[in-house]
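> need a structure here:
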Amino acid sequence: MKNIEESLIRAGNLNVNPLTVYGADEIPAGAVPMCSIDTCVAKGILMAALDDNIPALYIGKDSLKGCCLGAMSWLGFVEPNKYIKYFVSTGHDKFRKGEAEYLKASPEIFEKWKEYLGEINTPGKYLVISKVSDLSADSDIKSFVCFGNGESIRNLSSLIHFRSINPFNVISMPMGPACATLVTYPARMAENTPKGMVFVGPVDPTGNSWFPADYMAMGIPLDMAIKINEDLENSFVNKRPNIAYPKQREHIID
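Here you go, the predicted structure:
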């Protein structure tokens, strides 16, 4: 896992810690409840990536206190609120006084969209987000989460395409909350998540107040992170480093 982490950092020229996602039946030593960092799970994950002093984070059915209701369902711990289809679309007078996010055109479209995901299940009693340095030898890693600027995500995306044949089915920018982009999709917790695909986002604008404007996230399933590690030396990142990360640049935008 250390080698994979180093390859992700090098490939993306990352200055933010990549994180791992895995399931556990016991709380890892030193880990803290995910929502003790922030009510928003995705925000807490970003904070953990940025801050070396934040230990591994865990969440389970017995540690949901203080968590966003949406994250509870998107991580597979509770059933979605029956009014969520209205909240993300046009609103309902029986939920939050009609407040709506207007992310989907109608409740019916949201329902059909949600059907495509299938059931969401966690990989263990607890879902754990951890830096590689905090892993134990038996951690069953499902995916990695990387945060980077536009150039970082572009280069990681190009490296993911290194061995691909179909140019259209390797990288996806799917609809969903930020926690789905970071965790649910890449860890393949949603029943119908495609295999052989990484996920870029988040596309949820409700996180724009805290997610850096010039950054994106990439969720990478473990098997694809292994391929990145294997391909790095023969790719453009190693063979043409000044193309990947130019020392001299043209400035066409002031």
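
> from here on, contacts and neighbour counts on C-alpha atoms
Noted.

> which residue ranges form the helices in this protein?
Ranges of helices in the chain, per DSSP state H, are 2-12, 41-50, 69-74, 84-87, 107-117, 150-160, 178-179, 222-231, 236-239, 241-244.

> which outside residues touch the third one?
So that's helix 69-74. Helix 69-74 has contacts (CA atoms under 8 Å, 6 or more residues apart in numbering) with 40-41, 64, 78-80, 120, 179-180, 184.

> cool, and stretch 8-25?
Residues contacting stretch 8-25 (CA under 8 Å, 6+ apart): 5, 49-50, 122-132, 139-148, 151-153, 155-156, 159, 183, 187, 225, 228-229, 232, 237.

> and for comparison, fold this next one:
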Amino acid sequence: MTDNDIRADFRTIAGRLASAFRLTARPLAVYGAENVPGEVLHLPEVNRCLAVSLYRMATDPKIPGIYIGPDSGEGCCGGGLSHTGFRPESEDVEYFVSTGRADIHNGAAEYLKKSPEITRNSFKALGKVTPPGKYLVVRPCETLPDPVPGVRSLCFFGNAEQIRNMAALVHFGREDPFSPVIVPWGPACSTVITYPGGLTENAPGDSAFMGPVDPTQNRVFPPETMAIGIPAKVIIEMAANLDDSFIIKRPGVAFPRRRA
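Next comes the predicted model:
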């Protein structure tokens, strides 16, 4: 079974997880569609940046969802369109992300990588990036339609304690102590959409992705806020383990009333 084939009640699953982990931000579902759901907004109607739009959607009940597709362009972040497979990656990015070059964006640079070569090889390591369908849709889990679409992944925003606890539940049924939860390099939209949604050829399909490791988003995310993107099949595993785990059996450990 592939992620595309998964049909589960993610409305109920997300609601249970949100309650157990005391989340105030709405869990979000990532999926592909061949037609745009009529009630969701084109990305630039919320914000040009995918990550900013997702955070606003999670925290503002007035935002019904967002989509991008092959015709998205003006008003959308070009990097976000590249990171979700809707346009080729610009060769300029490896300079802008690292040390800059005088003839690219007037020499502006983000200094997020040591060199253009390291940046280029980091992007190459992802493998091919493929959209999940004609359109990429992200919407609150509570608004998922019937029949439920083939959800690729879920995205959660919370404080550090909440996200740490979610990571602990990912580890609950695993023997491997290292790879079930990864803090990957890349733009925030990759952490919460591209990697967990299986849009990249080489991203592990059974790992959750925590972060984002993207300082450019610190102007948007409150200092205490973290995010975690989790593949659909891992979410189903977490839901199955929930009642046997610390989060239900020992909630006072997960959320202590007294601090040392």
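
> how close are the two chains, by TM-score?
Put the two chains on top of each other and the TM-score (TM-score structural alignment, normalised by the length of structure 1) is 0.96; 250 aligned residues with a CA RMSD of 1.0 Å.

> that older thread, can you put the helices of structure 1 in a markdown table and add distance to Val21 of structure 1?
A markdown table is the format used below for the helices of structure 1 (distance: least, CA to CA, whole Å):
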| stretch | distance to Val21 of structure 1 |
| --- | --- |
| helix 2-12 | 13 |
| helix 41-50 | 10 |
| helix 69-74 | 15 |
| helix 84-87 | 26 |
| helix 107-117 | 19 |
| helix 150-160 | 19 |
| helix 178-179 | 12 |
| helix 222-231 | 9 |
| helix 236-239 | 26 |
| helix 241-244 | 28 |
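
> out of everything not next to it in sequence, what's closest to the residue mapped onto Arg139 of structure 2 from structure 1?
Using TM-score structural alignment, the partner of Arg139 of structure 2 in structure 1 is Ser130. What sits nearest to Ser130 of structure 1 in space, not counting adjacent residues and going by CA to CA, 6 or more residues apart in numbering, is Ala56, at 4.4 Å.

> surely Val198 of structure 1 is in contact with Pro174?
No: the pair Val198 of structure 1 / Pro174 is not scored as a contact, 10.2 Å apart, by CA atoms under 8 Å.

> who has more neighbours out of the two?
Val198 (26 against 15; other CA atoms under 10 Å).

> now that one: how far from Asn166 of structure 1?
14 Å (CA to CA, to the nearest Å).

> go on, Leu232 of structure 1?
For Leu232 of structure 1 relative to Asn166 of structure 1 (CA to CA), the value is 20 Å.

> neighbours of the residue mapped onto the residue nearest to Ser130 of structure 1 from structure 2, just the number please.
The alignment partner of Ala56 of structure 1 in structure 2, by TM-score structural alignment, is Gly65. The number of residues packed near Gly65 of structure 2 is 26, by other CA under 10 Å.

> likewise for Thr225 of structure 2?
18.

> these two touch, right, it and Phe156?
No: here Thr225 of structure 2 does not reach Phe156: they are 10.4 Å apart, not a contact under CA under 8 Å.

> shared neighbours, those two?
Residues touching both Thr225 of structure 2 and Phe156 (CA under 8 Å, 6+ apart): none.

> which residues sit in contact with the spatially most central residue of structure 2?
Among the residues of structure 2, the one closest to the centroid is Val192, at 1.0 Å (CA atoms, centre = their mean). Counting by CA under 8 Å, 6+ apart, Val192 of structure 2 makes contact with 51, 155, 209-210, 212, 227-230.

> by neighbour count, which of these wins?
Ile230 (32 neighbours).

> from Ser89 of structure 1, how far off is Pro212 of structure 1?
Counting by CA to CA, the gap from Pro212 of structure 1 to Ser89 of structure 1 is 25 Å.

> meant to ask about Met224 of structure 1
34 Å.

> which bit of structure 2 covers the longest strand along structure 1?
In terms of residue count, the longest strand belonging to structure 1 (DSSP state E) is strand 140-149. Mapping strand 140-149 of structure 1 onto structure 2 (TM-score structural alignment) gives residues 150-159.

> how many residues are close by the match of Arg139 of structure 2?
By other CA under 10 Å, the residues close to Ser130 of structure 1 number 27.

> number of residues surrounding the aligned residue in structure 1 for Asn241 of structure 2?
In structure 1, the residue matched to Asn241 of structure 2 (TM-score structural alignment) is Asp231. Per other CA under 10 Å, the neighbour tally for Asp231 of structure 1 reads 18.

> contacting residues around Asp231 of structure 1?
So Asp231 of structure 1 contacts 159, 162 (CA under 8 Å, 6+ apart).

> same question for Leu126 of structure 2.
Leu126 of structure 2 is in contact with 200-203, counting by CA under 8 Å, 6+ apart.

> which of these count as buried?
Neighbour counting by 16 or more other CA atoms under 10 Å classes 200, 203 among the contacts of Leu126 of structure 2 as buried.

> let me see the contact set for the nearest residue to Asn238 of structure 1 once chain neighbours are set aside.
Excluding its sequence neighbours, the residue lying closest to Asn238 of structure 1 (CA to CA, 6+ apart) is Leu232, at 6.6 Å. By CA under 8 Å, 6+ apart, Leu232 of structure 1 lies in contact with 7, 11, 159, 238.

> repeat that for Cys40 of structure 1.
Counted by CA under 8 Å, 6+ apart, Cys40 of structure 1 has contacts 67-68, 71.

> map it across to structure 2 for me.
By TM-score structural alignment, Cys40 of structure 1 lines up with Cys49.

> list the contacts for Phe246 of structure 2?
Phe246 of structure 2 neighbours (CA under 8 Å, 6+ apart): 253-254.

> touching, His42 of structure 2 and Tyr67? I think so.
Yes: under the criterion of CA under 8 Å, His42 of structure 2 makes contact with Tyr67 at 5.2 Å.

> more crowded one of those two?
Tyr67 (22 against 18).

> that one contacts Val137, doesn't it?
Yes: between Tyr67 of structure 2 and Val137 there is a contact at 4.4 Å, judged by CA under 8 Å.

> between those two, what contacts are shared?
Contacts common to Tyr67 of structure 2 and Val137, judged by CA under 8 Å, 6+ apart, are Val36.

> now the closest residue to Ser139 of structure 1 other than its chain neighbours: how far from Cys35 of structure 1?
Nearest residue to Ser139 of structure 1, sequence neighbours excluded (CA to CA, 6+ apart): Tyr22, at 6.9 Å. Using CA to CA, Tyr22 of structure 1 is found at 17 Å from Cys35 of structure 1.

> how about Lys239 of structure 1?
Between Lys239 of structure 1 and Cys35 of structure 1 the distance is 43 Å, computed by CA to CA.
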